[in-house]
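**Q** Everything below, folded, please.
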Amino acid sequence: MTAIRISFAASETPLAREARDRLAARYGDVSLEEADVVVALGGDGFMLQTLHSVEGSETPVYGMNRGTVGFLMNTYRESDLRQRLASAEHAVINPLRMRAAPITGGVQEALAINEVSLLRAGPQAAKLRVSVDGKVRMEELVCDGALVATPAGSTAYNYSAHGPVLPIGAEVLALTAIAPFRPRRWRGALVPKNAVVRFEVIEAEKRPVRADADSRPVRDVAWVEIASEPAVRHHLLFDPGHGLDERLIREQFA
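**A** Next up is the predicted model:
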């Protein structure tokens, strides 16, 4: 049987770099183009960075936690790595595609695995008009911001903003308000996975808003459209019994 070819990637922390050197010496290390699997060493932020780096290749990524939270990561252990990879559970997730138009003109696009967020960029609250599939659903949302999250990202910023945790196979996206002022009690909505969510920024020059796709910003936006991107598939590997479904359930009882 041909050995699994591994490409190791590590965050900039000494802990992750030292782990990479030891694992590469033990198991060998190939380039991303040659790899059967990428092993990412770091935290969740580095895992997102690694997934973006292999976009389009469908190469699976197996994370080991050398960071802080490690929701998307497996427990770090140097022994039996090839056996763990061979027996790992496989999850497939689609990212969101963000199209954002700055008030200066043009349209910028980016993919987000966790969420696309809009955040006020000045001292005043943002005013947003919210549409779903071309139909205005809320004429004015006054808030610090709003976000659209995937199931995989629903336990990240979305959860901190009191949004719902979504099962990994859910055919919905979470639309969550961040510190809403008006309507004061509105906490968001669930929309179909194939829906197109559009935010228009009201008084965009007076009340500037920044859009972030997995923390990649577009500043001073006039409008933002967000939709799931089924043409892009990210493959994650988890130790048996510790896959995304289990993690999402466990997080709600923590």
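**Q** only C-alpha atoms for contact and neighbour calcs from this point on.
**A** Will do.
**Q** what about the helices in the chain?
**A** All helices of the chain, identified by DSSP state H, fall at 14-27, 44-53, 81-87, 157-160, 244-252.
**Q** For the shortest one, name the packing helices and strands.
**A** What it means is helix 157-160. Under the contact criterion of 3 or more CA pairs under 8 Å, 6 or more residues apart in numbering; DSSP states H and E, helix 157-160 touches strand 145-149.
**Q** what do you get if the cut-off is 6 Å, keeping everything else the same?
**A** Here helix 157-160 touches no other helix or strand, going by 3 or more CA pairs under 6 Å, 6 or more residues apart in numbering; DSSP states H and E.
**Q** this one as well, want them side by side:
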Amino acid sequence: MGKPSYTVGLVVHPVKPVLDSVRIISRFVHRHGGTLLVREADAARVGPDIEAVAADAFVDRLDAVVSLGGDGTMLGAMRLVVGRSTPVLGVNHGNVGFLVEVPPEGLATALDRLVAGDYTLEPHSCFQVRLDGETVTAFNDVVIAAAEALQSATVDLLVNGARHGYYRGDAVIACTPTGSTAYNYAAGGPVVSPSVPSITLTPVAPMSGINRSVVLGGGDAVEFHNPSDRVSLRFMADGTPVGLIGPGDGLTLRLIEDAVNVVRFEPTLHEQRQRVKLSLLDLPLRPDQLLELIPPQLRERAEQLRAERLMAERLVVPPGGANPPTTAS
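**A** This next block holds a predicted model:
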């Protein structure tokens, strides 16, 4: 961030309070001679002091993006810069935060480390999905289900142009390695390392047809086809409804490797915390190793509370035991 022309863009959560983080970033960027931008649609969320620009001009001016929100906000920021080298830094104003590493209280330190070059870039793959001539980007997953509630969906699968069977059940999920810890994991699918370029297909409550997860190569072309001549299927990308697959129609998806770069300060520790969030505690972790996964500020607060509790107990419990001596009447 040392060059005067360095421009940072903000992508903010639609309702979470983020002004404290905005002020920290604004002071930091201007102190280093940079420019801070926000899209016009988000201007009301960050105050009048941040330059607002039209959405189509926003991305072309950016050298970096900061996402203030949860994983949904982070995914939105990542979609903006697909295919570019623009790094994306996530600040967690959400609830879980699988993608977002930096807590609000750690933002100032993170920005200092960013300037010092004390970080790594974690590449993320995405799906490029084509349906009816339109292209949709998905970083986590694509889900196909029945258009009508409480109905089963029948979906044909083609891989590299060859038929590979069909699905019949509540839904079928196609996920990236990053998305393998989302709906795919909840549906019983495998957790896939981000280092493996792959496409994982997992049925949800299968009734017939393919009833187990299938992991395909990252270069495979996948097509989902609606074999019905009368009902449509519902198509979602990263949990957001996108449209319908009409009778006899289909969609195609391909994995785009290294589509976006996410800023990481402690990649190993971040990965370990994700395992804890997924409750993958069958790993051989000792209590002291679990303690290492707790953020330092929480550890310090826990020690402070423990010291206060011990002090309170010393004031209440008399010397010589828990109960004072009694005298006979």
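**Q** TM-score of the superposition?
**A** The TM-score (TM-score structural alignment, normalised by the length of structure 1) is 0.85; 245 aligned residues with a CA RMSD of 2.4 Å.
**Q** I'd like the helices of structure 1 laid out as CSV, including mean neighbour count.
**A** Converted to CSV, the helices of structure 1 look like this (neighbours: other CA atoms under 10 Å):
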stretch, mean neighbour count
helix 14-27, 16
helix 44-53, 19
helix 81-87, 14
helix 157-160, 18
helix 244-252, 15
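**Q** what's the closest of those to Y62 of structure 1?
**A** When the helices of structure 1 are compared for distance to Y62 of structure 1 using CA to CA, the nearest one is helix 81-87, at 7.6 Å.
**Q** The helices of structure 1: which one's closest to L175 of structure 1?
**A** helix 157-160 (8.5 Å).
**Q** Could you give the residue range in structure 2 aligned to that closest one?
**A** Using TM-score structural alignment, helix 157-160 of structure 1 lines up with residues 183-186 of structure 2.
**Q** which one in structure 2 is aligned with L141 of structure 1?
**A** Going residue by residue (TM-score structural alignment), L141 of structure 1 aligns to Y167.
**Q** That match: neighbour count?
**A** 24 (other CA atoms under 10 Å).
**Q** same check, this time on Q128 of structure 2
**A** Q128 of structure 2 has 15 nearby residues by other CA under 10 Å.
**Q** where's it relative to A187 of structure 2, distance?
**A** 23 Å (CA to CA, to the nearest Å).
**Q** Repeat that for R23 of structure 2.
**A** 41 Å.
**Q** Map Q49 of structure 1 onto structure 2.
**A** Residue pairing (TM-score structural alignment): Q49 of structure 1 is matched to G76 of structure 2.
**Q** got the contact list for the residue nearest to the spatial centre of structure 1?
**A** Centroid check for structure 1 by CA atoms, centre = their mean gives N114 as the closest residue, at 1.7 Å. N114 of structure 1 sits next to 149-150, 153 when contact means CA atoms under 6 Å, 6 or more residues apart in numbering.
**Q** any idea what sits nearest the alignment partner in structure 2 of it, other than its immediate chain neighbours?
**A** Mapped onto structure 2 by TM-score structural alignment, N114 of structure 1 lines up with N140. By the measure of CA to CA, 6 or more residues apart in numbering, the closest residue to N140 of structure 2 outside its immediate chain neighbours is G179, 3.7 Å from it.
**Q** Tell me, how many residues neighbour the one you found?
**A** G179 of structure 2: 25 neighbours (other CA under 10 Å).
**Q** Also V214 of structure 2?
**A** Using other CA under 10 Å, V214 of structure 2 is surrounded by 14 other residues.
**Q** repeat for the one 4 residues further on
**A** Around G218 of structure 2 sit 18 other residues, with neighbours defined as other CA under 10 Å.
**Q** quick one: contacts for the aligned residue in structure 1 for it?
**A** Aligned counterpart of G218 of structure 2 in structure 1: K193 (TM-score structural alignment). For K193 of structure 1, the contact set (CA under 6 Å, 6+ apart) comprises 171-173.
**Q** before we move on, the earlier item: report the separation between the residue nearest to the centre of structure 1 and A156 of structure 1.
**A** For N114 of structure 1, the distance to A156 of structure 1 - CA to CA - is 7 Å.
**Q** How about T59 of structure 1?
**A** 24 Å.
**Q** same thing with M138 of structure 1?
**A** M138 of structure 1 is 25 Å from A156 of structure 1, by CA to CA.
**Q** try A9 of structure 1
**A** Taking CA to CA, one finds A9 of structure 1 at 22 Å from A156 of structure 1.
**Q** if you count what's nearby, which of the two comes out ahead?
**A** Neighbours were counted for A9 of structure 1 and for A156 using other CA under 10 Å; A9 has more, 24 against 18.
**Q** Nearest spatial neighbour of the more buried one, chain-adjacent residues omitted?
**A** A40 (4.8 Å).
**Q** The one you found corresponds to which position in structure 2?
**A** In structure 2, A40 of structure 1 lands on S67 (TM-score structural alignment).
**Q** Would you check that that match makes contact with V11?
**A** Yes - when contacts are counted by CA atoms under 6 Å, S67 of structure 2 is listed as touching V11 (4.8 Å).
**Q** burial of G169 of structure 1, as a residue count?
**A** Neighbourhood size, G169 of structure 1 [other CA under 10 Å]: 13.
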